[in-house]
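Undergrad: Please work out how this folds:
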Amino acid sequence: MAKQTFADRLVLAMDQRGLKQIDLVHIAAQNHVKLGKSQVSQYISGKTIPRAGVMEFLADTLGVSKEWLADGTPIPVAKPIEPAPAATAAKVEPTPASPHFQNAASQPAASAATTASSSTTQPAAAPVRPTTTTAAAQTGFAAAATAAAARAAAPHPAPQPTPNTPLEARHMRTFAKSSKLDNVLYDVRGPVVDEANRMEDAGTQVLKLNIGNPATFGFRTPDEVIYDMRRQLTDCEGYSASRGLFSARKAIMQYSQIKGLPNVTMDDIYTGNGVSELINICMSALLDSGDEILIPSPDYPLWTACATLAGGTPVHYICDEQAEWYPDMDDIRSKITSRTKAIVIINPNNPTGALYPREVLQEIVDIAREHQLIIFSDEIYDRLVMDGEEHVSIASMAPDLFCVTFSGLSKSHMIAGFRIGWMVLSGNKRIARDYILGLNMLSNMRLCSNVPAQSIVQTALWGHQSVQDYIVPGGRIYEQREFVYNALKDIPGISVVKPKAAFYIFPKIDTARFNITDDVQFALDLLREKRILVVQGTGFNWSHPDHFRVVYLPRVEVLGTAMEQLADFLMYYRQ
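TA: Predicted coordinates:
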């Protein structure tokens, strides 16, 4: 019989307790244990195993031995205790809920062989921790548990093999991921995507509506950009300055000035391998353990992941679906503490497609000013605004505050694979001198960003803006937005706010109608039955299992088929 894995034991114990993945997440939250649905999914799929603290929580919650859950070690049967005087004799009784312990402690030896032979044909129940009804027995088990825990916690030096020790008999050292990654999640490419990749490897075609990758759907980079890069390749073989090429930073500085960013010089421009790298640098340079940073919910999950990895505490403020997905100012104010260092805004927003008007931005500036917060503004979609709306950079409204503004060419110029983004420091840089030294240090450590991609920034920013043709009536992005919005709102059980920018839409599911309690499972079921890949709402740090994100980059014909398949799926789907 195949050896039982940790995932097998976890599923078995959950089944015996009647618990679902979401139940474990809720119990963990009640006990102040950080455990996300994606982590549980990865444990159950066998992709990883938890570290000691989470393992102990799971064992306690499921009422099983930590040793059994971790590696299948059976619960040891205690040695008989010497008879005590009749007045104080300890009587050990198995609990009614512990059949495994009853069998081990009370069955005759002759029947033990029968039990052992039958276990080869039936799955063994998860061994439940035994309990006793006397202080003496409790003390004995407690002492044994304490000793076992001490032995487990003590360092175990690897046995020293001799020259004659067979290779297969030598101790094999294994390596676990860093505990810093325990609560770092990125479900845009998470367990649901892993399942989609597995299906594709098996020959199944999957429509991927999970990631904003324009080239996949036939969007092409402007010819002038490609031409200029080819001409300059031989000049881009060496490192650039750590902040970037002069020509690239000059073009970005001029673009920032047109956007109204105050007090910007060449030294305030940093190019990066996409905005993602720069977000990571900013969080690492700013946050100490326990520092808090305000991040929208829903968010682009890289922000939460990078803040967590840096040792900080992400605090999510609500964006209100009933108010065009604008930030809830009262919620922001309620979550500011003495440890809050900064606030993040994503404008235009991913995943909702919201665009914040000037009056909303002014309220955020007022809050940041009152509490002396840094403003981080992710504006990677600032050139993908529709319906004649205007994008306003929040930094242009806060000359007395320290602001960091992020943008790039991945989305507006359809060159996500080139990995070229930037950040601009503006406003009151005097109050952030030491922080800027940290940014410089980390920027120097990675040497520089992709030099060939830097070489085309000037052409891309100041040449023909082909993206403008996509976002007006008749343009691909505009028409695809119109189609998917109308198709979604016509599906019974789905409601949706029309996006004003970017190329994402974030519909809401009537969870009561479909009995949905786990949106990861919803995304997996949709994938397996209709071969459509979306990202569940909780993957964007939204707290309820009632949303999912759709990327509307495919052509209308493809989106039409996808929406028909989704509508058909929801006709019969119940979780």
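Undergrad: make it CA atoms for all contacts and neighbour counts henceforth
TA: Fine.
Undergrad: The longest helix along the chain - contacts with which helices or strands?
TA: The residue-count maximum for a helix in the chain (DSSP state H) belongs to helix 135-153. Contacting helix 135-153 under the criterion 3 or more Cα pairs under 8 Å, 6 or more residues apart in numbering; DSSP states H and E is no other helix or strand.
Undergrad: buried set for the following helix or strand past that helix?
TA: Counting by DSSP states H and E, the next helix or strand C-terminal to helix 135-153 is helix 191-201. Across helix 191-201, burial judged by 16 or more other Cα atoms under 10 Å covers 191-193, 195-196, 199.
Undergrad: Next secondary structure element downstream of helix 191-201?
TA: The C-terminal neighbour of helix 191-201 among helices and strands, as given by DSSP H and E, is strand 207-208.
Undergrad: Second input sequence below; structure requested for side-by-side comparison:
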Amino acid sequence: MNSKLPHLETTIFTVMSQLANQHQAINLAQGFPDFEPHSSLIESLNYYSYQNYNQYAPMIGVEKLRNFIAQKVERFHHAIYHPEQEITITNGASQAIFTAIASIIEKGDEVIIFEPAYDLYKPAVEMFGGVVQPIQLKYPDYQIDFEELKQKVTSNTKLVIFNNPNNPSGKIFTADDLIQIESILKDQNCYIISDEVYEHMTFDGKEHQSFARIPSLKERTFITASFGKLCHVTGWKVGYVLAGAALMKEFRKVHQFNVFCVHTPSQYAIADYLDDENNYLELNDFFQQKRDYFVKGLSTTKFEMIPAEGTYFVSASYKNYSPLDDKSFAQQLTIDHKVATIPFSAFYHDALNEHVIRFCFAKQEETLDAALERLNRL
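TA: Okay, here's the model as predicted:
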């Protein structure tokens, strides 16, 4: 067999979670909460299951959920998306991103990715014959080099993939950042995927900036988001995509022959749960408290923290502890000290080693306490 991805190994999230299980380590590596979702959400899921909402949902998603998304986006970003033509419910944000890439990328197309980047982007592009042109955002501030972006955008550029707030750095890109990107791309014949799964996890009063707010780019942008993150149910794998009608038409051509539709009772349960806006508007404060608690707990260690402006990750340099590369240090930390993390090099195409690791703080307080006790013994 000729592999389509001959150089690709198992994703770092699976590798580190397996290592954590093998050595009974606390898993602060993979990004999922270890606390229960709200009981009303589970009750609603059970209700719809027992009421026999168990057959195929509409290919584009349950109407009530699509209407909620349209209303939320209009409220927060003053952008209109038609729920029938421009919103599709997906099997998680990853499927939305993969399907968007599949719908537009052809052999030889160039795709700009800002690194550190979620490790789905590059292999998905390459699977369809695209060529990744990375722009590295580097330690410690992870700012965009707009001059490099200008140089990288050419007539061969088909797509730019953007993640805000950024996983893994926790960086939030500002309205000015988006305006500068707009000025570079507005006259170019290319598309955008804006990965906005952490839109409701922004801290210290910072506001999430969406490409839905940029009218000149809206019609050629896929915006992807996650209900798994929004509702603490990552295992349900429910997300969505927004796009202009012409783009969405192409997206749905792929979507219908990929997953066709998404788990029916979950869609109804999520729609009911989000009727109470406090269930998502309070997430910023909820996760900021966890961030602050974890960062305070690490303040007596020799880790040098990177400010986390959003997401549910906080990252740190470990250079005061070890000269090891980040993957080796993360493995050692898991095996010897029983705390699993993610090495930042996994988010760069060339495995750039900045001596930085990522912690997930979306955990119960007792989980964080146990991890902090071990990390303070380093």
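Undergrad: Which part of the second structure matches the longest helix of the first structure?
TA: Helix 135-153 of the first structure corresponds to no residues in the second structure, going by TM-score structural alignment.
Undergrad: rewinding a little: using a markdown table, please lay out the buried residues of helix 191-201 of the first structure together with distance to Glu479 of the first structure.
TA: Converted to a markdown table, the buried residues of helix 191-201 of the first structure look like this (distance: Cα to Cα, whole Å):
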| residue | distance to Glu479 of the first structure |
| --- | --- |
| Pro191 | 31 |
| Val192 | 28 |
| Val193 | 27 |
| Glu195 | 31 |
| Ala196 | 28 |
| Met199 | 31 |
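Undergrad: Aligned against the first structure, show me the partner of Phe203 of the second structure.
TA: So, by TM-score structural alignment, Phe203 of the second structure is matched to Met386.
Undergrad: thinking its match is in contact with Phe503, fair?
TA: No. At 10.3 Å, Met386 of the first structure does not count as touching Phe503 under the criterion of Cα atoms under 8 Å.
Undergrad: what about these two, which has more around it?
TA: Neighbours per residue (other Cα atoms under 10 Å) separate Met386 of the first structure from Phe503, with Phe503 holding more: 26 against 21.
Undergrad: Matching that one against the second structure, which residue comes up?
TA: Mapped onto the second structure by TM-score structural alignment, Phe503 of the first structure lines up with Tyr312.
Undergrad: Where do the strands of the stretch 401-550 of the first structure begin and end?
TA: Here the stretch 401-550 of the first structure has its strands, by DSSP state E, counting those that start in this stretch, at 402-408, 421-427, 494-495, 504-505, 508-509, 532-533, 535-536, 548-551.
Undergrad: hey, which of the ones you listed is tucked in deepest?
TA: Counting by mean count of other Cα atoms under 10 Å, strand 535-536 has the highest mean neighbour count of the strands of the stretch 401-550 of the first structure, with a mean of 28.
Undergrad: Check which helices and strands that strand is in contact with.
TA: helix 519-530, strand 548-551.
Undergrad: One more pass at 10 Å, please.
TA: In terms of contacts (3 or more Cα pairs under 10 Å, 6 or more residues apart in numbering; DSSP states H and E), strand 535-536 of the first structure is packed against helix 191-201, helix 519-530, strand 548-551.
Undergrad: now those in TSV, with distance to Asp299 of the first structure?
TA: Output for these, formatted as TSV (distance: least, Cα to Cα, whole Å):
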stretch	distance to Asp299 of the first structure
helix 191-201	18
helix 519-530	17
strand 548-551	12
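Undergrad: Relative to Asp8 of the first structure, which of the ones you listed is closest?
TA: Asp8 of the first structure lies closest to helix 191-201 among those, at 17.6 Å (Cα to Cα).
Undergrad: Show me how far that closest one is from its chain's centre.
TA: Distance of helix 191-201 of the first structure from its chain centroid, counting by Cα atoms, centre = their mean, to the nearest Å, is 17 Å.
Undergrad: Much appreciated, bye for now.
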